[in-house]
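Asker: Provided below for reference: sequence and predicted model.
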Amino acid sequence: MMKILFAGTPDVALPSLRLLAGDQEHFHVVAVLTRPDAPKGRGRRLEPSPVKAAALDLGIPVIEADPKGVDFVDRLRRTGAEYAAVVAYGQILKKPVLDAMPGGWYNLHFSLLPQWRGAAPVQRAIWSGETITGATVFRLTPGMDEGPILAQSTVEIGPHETSGQLLNRLAEDGSHLLAASLEALAEGRVLPVDQPHGAYEVARKVTSQDAHIRFDLPVFAPDRQIRACTPNPGAWCQVHEDGKGGSRVTQVKVLEAAPARPDQSGLPEGLRPGCLYMTKKHIWVGTSSAPLELLQVKAAGKKAMRAIDWARGARLENGAYCD
């Protein structure tokens, strides 16, 4: 039985934690390493990470110490763990920490390494228009996502899939890949293989400013951008309208949209980029090619709703525009 230290923080790490903790024939999760409690919500109350909450429910000891702390390595050694499994922990681990685990640290990363090393591989894959991605289990080294690979699995990216939906799929599928890889490693049935050298795209973090939707591009571009930024950080634009009561500017998050299909009836012609056009059932925004239909939105201070219902409630008129 492998003695495992599990390191993770957000929801996407939960399938792996629960699978390893539940397989008591092969694994003993002796401790969980996670980020400290963080302030959340309007009240900014301290709340545990999803991984901490799950670990406490499972009766597993939790470590929230800073990996840069002077006694951190000693705390790891006192757990008795032989291997570490890492899923979205969110901290950089230096060489002394990596060396403290006799069997090594093994990370589940949501891309087909060496492509999309970095913080946001799922978002960047969708934004780039890729149709295939996957998960990789590799041994952590001091370089960012550069360690030797144990195993990989591939999945197709759905044509309308958001990063949140894809990440949830990969988290479930990847949990089995991680467990199988660790089991094979302990039994000597797999050896890590070095990643090929070369220049590869880095999946830098997607910021709120990155999520500002551009409608001056062909329709496929804002469609990918919206799907990549959903649910986090949330694709957004500003809606401008000149009416009887003066000018209004409203910030709106676009939760769901779809490019116009060539066979759709009632499509507006010559709609300029960013301009809105409404019918009884649809609300369209122009791009540099075909229109983009807005399906679900969330205006500032409002709940999420169908875009056409929001437009009616806001009394938008044709001539309003987004930027």
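Answerer: Nice, thanks for sending it over.

Asker: only C-alpha atoms for contact and neighbour calcs from this point on.
Answerer: Will do.

Asker: show me the strands in the stretch 201-323 of the chain, by range?
Answerer: Taking DSSP state E, counting those that start in this stretch, the strands of the stretch 201-323 of the chain run over residues 202-203, 236-243, 246-259, 276-278, 283-285, 292-299, 305-306, 321-322.

Asker: and here is the other one:
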Amino acid sequence: MRLVFAGTPAVAVPSLRALASGPHEIAAVVTRSDAPRGRKRVLTPSPVAQAADELGLPVIKADRLDADVTARIAALEPQLGVIVAYGGLVREPLLSTPAHGWINLHFSLLPRWRGAAPVQRALIAGDAVTGASVFQLVAALDAGDVFAEERYAVPSGATSSEVLDALAELGSPLLARVVDDIAAGTAVATPQAGEATVAPKLVLADGALDLTRDAEALLHQIAGVTPEPGAHTTLDGARFKVLRATPSDAPPLPPGRVAASGRDVIVGTGTTPLRLESVQPAGKGAMDAGDWFRGLRTSDPVLGA
């Protein structure tokens, strides 16, 4: 078939490469415009744009799939549109421009976690299993019939970026198989069943740690918001990031109180303490929690105070 692929971040690259290595023609790759990156804010092509360039594929850069982009895609006469984390909505008339419409690789087991941050919300909720789904794109948010899905057991302590990377690799062959089945006329899609949950984009407040909460809930939150927007609290009125933490069997501490327990640095919660492994104090880079603690001038640090 003649395809149009839409995607932007690194997690969409394995899918693009999988389709490019298959029997189908990719008529164009649609991705968001170059964005400023790094300290010098240099305009940089998206990971998908860079991969498309390496593969010798034509690229359409656009932040919105407007009438102009729709006309450019329609002129290519695609038979199928494929979208993976593009970062924008596909609306009519673009939605029905390809003969077979659009399919989407989504990083959850639909209908759970429809929306922009499915992996992050799954980890925050403490889901032990998530996965990847390929479904038919419809006007309603992530509500189309599902062609295929692959389940994934979340490793203990895995962050959202680590799980996203794993699902990107897991989902790319799944997506390629569905495209092959659509081309062969053998694809079967099943209506979503079960209770739908919504996964809105994370905001800074989603990373704010309330250390009076249950330790397990805090670990889930830290995993889900790492690396963005980051888990954070305060120390002496300044923002303090917790980059990685693990359970601890040390004696309980008051919520927020930080102390040494043997070689570990622990912080009190509403239940059992957490072991701080990596932190980032205000104005500094990431550092080992032990190094940070030994360099403190105060003998009684309290996070969130």
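Answerer: Nice, I can see it. These figures come from a predicted structure and were not determined experimentally.

Asker: would you pull the TM-score for this pair?
Answerer: For this chain pair, the superposition-based TM-score is 0.95 by TM-score structural alignment, normalised by the length of the second structure; 304 aligned residues with a Cα RMSD of 1.5 Å.

Asker: okay, the strands of the stretch 201-323 of the first structure in a markdown table with distance to residue 63 of the first structure next?
Answerer: Formatted as a markdown table, the entries for these read as follows, by distance: least, Cα to Cα, whole Å:
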| stretch | distance to residue 63 of the first structure |
| --- | --- |
| strand 202-203 | 28 |
| strand 236-243 | 37 |
| strand 246-259 | 36 |
| strand 276-278 | 52 |
| strand 283-285 | 49 |
| strand 292-299 | 38 |
| strand 305-306 | 41 |
| strand 321-322 | 47 |
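
Asker: which residue is the nearest non-sequential neighbour of the equivalent of residue 155 of the first structure over in the second structure?
Answerer: Using TM-score structural alignment, the partner of residue 155 of the first structure in the second structure is residue 152. Computed as Cα to Cα, 6 or more residues apart in numbering, the closest residue to residue 152 of the second structure that is not its neighbour in sequence is residue 131, at 4.8 Å.

Asker: report how many residues lie close to that neighbour.
Answerer: Here the count is done by other Cα atoms under 10 Å, and residue 131 of the second structure has 24 residues near it.

Asker: work out for me the element it sits within.
Answerer: In this assignment (DSSP states H and E), residue 131 of the second structure forms part of strand 129-136.

Asker: residue 54 of the second structure belongs to a helix?
Answerer: Yes: Residue 54 of the second structure forms part of a helix when assessed by DSSP: H, G, I helix; E, B strand; the rest coil.

Asker: counterpart of it in the first structure?
Answerer: Residue 54 of the second structure maps onto residue 57 of the first structure when the alignment is built from TM-score structural alignment.

Asker: how close does residue 51 of the second structure sit to residue 82 of the second structure?
Answerer: For residue 51 of the second structure, the distance to residue 82 of the second structure (Cα to Cα, to the nearest Å) stands at 16 Å.

Asker: and residue 199 of the second structure, by the same measure?
Answerer: In this structure, residue 199 of the second structure lies at 21 Å from residue 82 of the second structure, with Cα to Cα as the measure.

Asker: in terms of packing, which of those two has more residues around it?
Answerer: Neighbours were counted for residue 199 of the second structure and for residue 82 using other Cα under 10 Å; residue 82 has more, 27 against 18.

Asker: in contact with the closest residue to residue 159 of the second structure other than its chain neighbours, which residues?
Answerer: Counting by Cα to Cα, 6+ apart, residue 159 of the second structure lies nearest to residue 223, which is 4.3 Å off, once chain neighbours are set aside. Taking Cα atoms under 8 Å, 6 or more residues apart in numbering as the definition of contact, the neighbours of residue 223 of the second structure are 120, 123-124, 157-160, 244.

Asker: could you redo the last one with a cut-off of 10 Å?
Answerer: With contacts defined as Cα atoms under 10 Å, 6 or more residues apart in numbering, the neighbours of residue 223 of the second structure are 120-124, 126, 156-163, 207, 217, 230-231, 243-245.

Asker: swap in residue 120 of the second structure?
Answerer: Contacts of residue 120 of the second structure by Cα under 10 Å, 6+ apart are 113, 126, 159-161, 163-164, 199-202, 220-226, 228.

Asker: relative to residue 249 of the second structure, how far out is the equivalent of residue 221 of the first structure over in the second structure?
Answerer: Taking TM-score structural alignment as the criterion, the aligned counterpart of residue 221 of the first structure in the second structure is residue 217. Residue 217 of the second structure sits 16 Å away from residue 249 of the second structure, taking Cα to Cα as the criterion.

Asker: settle it for me: which of these two has more neighbours?
Answerer: When neighbours are counted by other Cα under 10 Å, residue 217 comes out ahead of the other of residue 217 of the second structure and residue 249, with 15 against 11.

Asker: trace residue 202 of the second structure over to the first structure, please.
Answerer: Looking across to the first structure (by TM-score structural alignment), residue 202 of the second structure lines up with residue 206.
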